[in-house]
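Participant: whatever this is, show me its structure:
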Amino acid sequence: MMLPLAACSFGGNDGSGESAAENGTSNADADSNSTQHDWGDSGCDSSKSVRVIIVRGTGENADDGLLNPVAAGIAGAFPNAVQITSLDYPATFDLNSVNDGVTALVAMLGGGAQQCPTQKTVLLGFSQGAAVVGDALSAPKYRLNTAGTSDRIPSKAADNMLAAVLYGDPRFNGKADYNAGGFDATKNGMLSPRDLKALAAYAKTGRIVDYCAANDIVCQEGGVEDGHRSYFSDGTREQGIDFAVERIRAAGL
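Facilitator: Below you'll find the predicted structure:
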């Protein structure tokens, strides 16, 4: 069972998007010293045009989760051009797991933009991993744990991000215009729904899709566990592959 940190909220807003704060575009622009920031070794391979980063769900193994076939499908469309990486983070029920994942992903993206500046990225997130991806792409104030890392991805990393494909997001907001699947738009995820402004820059450019199945207990309050497992067989993995491949081809790669 790949459930996230059920019923554990670190505060945040109600996802209404009524805040007067800046949107994702301005928040993606890091501090003025971001180009000198020491992100550490990102592990990127400059010989590969695209890096697909898997952010697994709670309790999943790094090499055989929901997202591994999605990554393989994307790579298969671009032979010898894709690097596949599984983000190293706890993916446990520990309260700090999401924040650890956000910290690790922000560092990987920031480092990649410095060390492999021409390499594009595709992000895949399932369950807790979907929360990690969404929060990493958001300004710190929109994250689940607003007291966590204050680092944000630099604008180069944001520009290099071609596609984010999410499944069973515990921070699902039923009102977001980048949603897909059989969800009920009146229902949100089990954790604080993501502010509509948090990922606006990516939504406006068609770079993100958030799949939520009907009755998924994680992205639809009041759902059931079987709904959260449905992505293994409902065809949305294939849809996610098509979405990412289309975005990569649109970039001329």
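Participant: when you work out contacts or count neighbours from here on, use the C-alpha atoms and nothing else.
Facilitator: OK.
Participant: can you pull out the strands in the stretch 101-250 of the chain?
Facilitator: For the stretch 101-250 of the chain, the strands defined by DSSP state E, counting those that start in this stretch occupy 120-126, 161-167, 179-180, 208-211.
Participant: one more, so I can put them side by side:
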Amino acid sequence: MIFFLLLCLLLLAQASAQGSGCPSGAHLVVARGSLEPQGPGIMGNISAKLLQRIPGSDMESLVYPARYEPYVPSQTAGVEAMTNLLLGYAKKCPKTKMIVLGFSQGAHITMDVMCGASSDGFPDTVPQSSFVAGNTIVLMGDPSLTVGQPFLVGSSHGSGIFPRHNPGGCQLIAEKTISICDSGDPFCEAGSHNLAVHMAYVKVWGEYAANHTITTFHSAQR
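Facilitator: Here you go, the predicted model:
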């Protein structure tokens, strides 16, 4: 009887720690690209696949300006917003795994939060290693992509327009991350000029990204 009561108390404590309203699946955080209206933007297509294929999941979109000009204030506001969002959610739902998706400026924001910012013209930040365990990151067209990073997917061979001077912080998330960049993208491959490449990632890579994310998520659940 005493053992049963102790077990009940333990289960109640665990439920309380997880918090009410926490999903049984994944919590998706989506950071849209420059000039996209508030919401998930074109990454909403991938988000929909994940919500359908990981039962019990939910999604929220990062609220930030998403301006192209001036870019730096918009991007740094996004870094602050995402840091606060992820910290708050991890405290509220410590057992829920997060999937963070970012396109273009949203990808840049995500990686500055995860790796720490170290690009010219942007305020330095420290890597947020507390977000790493069990979480998955999917990026497309990241302007801060730095050549040599192990999580690059795609045909690009160069760095983005805002490469990192200290990409070492990204090592913490390398196994949980894919960053898709194809040759010709003017943002994740500096010196290129084909905007159509930048805008085609969801069409070209969407199914791959969804499948990879689902596999990574389920492996983290084991």
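Participant: so what number do they get for TM-score?
Facilitator: Comparison of the two superposed chains (TM-score structural alignment, normalised by the length of structure 2) gives a TM-score of 0.82, and 200 aligned residues with a C-alpha RMSD of 2.2 Å.
Participant: ok, back up a step: D242 of structure 1 is nearest to which of the strands of the stretch 101-250 of structure 1?
Facilitator: For these, the distance to D242 of structure 1 is smallest for strand 161-167, at 10.5 Å, taking C-alpha to C-alpha.
Participant: mind giving me the packing neighbours of that closest one?
Facilitator: strand 120-126, helix 128-137, strand 208-211, helix 236-250 (3 or more C-alpha pairs under 8 Å, 6 or more residues apart in numbering; DSSP states H and E).
Participant: adding mean neighbour count, write the ones you listed out as JSON lines.
Facilitator: Listed next are those as JSON lines, based on neighbours: other C-alpha atoms under 10 Å:
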{"stretch": "strand 120-126", "mean neighbour count": "26"}
{"stretch": "helix 128-137", "mean neighbour count": "29"}
{"stretch": "strand 208-211", "mean neighbour count": "25"}
{"stretch": "helix 236-250", "mean neighbour count": "19"}
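Participant: I248 of structure 1 and L162 touch, don't they?
Facilitator: Yes - between I248 of structure 1 and L162 a contact is recorded at 6.5 Å, counting by C-alpha atoms under 8 Å.
Participant: adding distance to I84 of structure 1, write the strands of the stretch 101-250 of structure 1 out as TSV.
Facilitator: Putting the strands of the stretch 101-250 of structure 1 into TSV (distance: least, C-alpha to C-alpha, whole Å) gives the following:
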stretch	distance to I84 of structure 1
strand 120-126	10
strand 161-167	14
strand 179-180	24
strand 208-211	19
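Participant: now do the helices in the stretch 51-200 of structure 1.
Facilitator: Per DSSP state H, counting those that start in this stretch, the stretch 51-200 of structure 1 carries helices over the ranges 68-76, 97-115, 128-137, 155-160, 200-204.
Participant: highest average neighbour count across the ones you listed?
Facilitator: Counting by mean count of other C-alpha atoms under 10 Å, helix 128-137 has the highest mean neighbour count of the helices of the stretch 51-200 of structure 1, with a mean of 29.
Participant: off-centre distance for it?
Facilitator: 4 Å (C-alpha atoms, centre = their mean, to the nearest Å).
Participant: and if you look at stretch 214-222 of structure 2?
Facilitator: Its chain's C-alpha centre and that of stretch 214-222 of structure 2 lie 16 Å apart, by C-alpha atoms, centre = their mean.
Participant: just to revisit the earlier point, so which of the helices and strands packed on strand 161-167 of structure 1 gets nearest S230 of structure 1?
Facilitator: helix 236-250 (9.1 Å).
Participant: thinking again about what came up before, of all the strands of the stretch 101-250 of structure 1, which lies closest to A244 of structure 1?
Facilitator: If we rank those by C-alpha to C-alpha, the stretch that ends up nearest is strand 161-167, at 5.7 Å.
Participant: quick revisit: adding distance to I53 of structure 1, write the helices of the stretch 51-200 of structure 1 out as TSV.
Facilitator: Shown next, in TSV, are those (distance: least, C-alpha to C-alpha, whole Å):
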stretch	distance to I53 of structure 1
helix 68-76	8
helix 97-115	9
helix 128-137	10
helix 155-160	13
helix 200-204	17
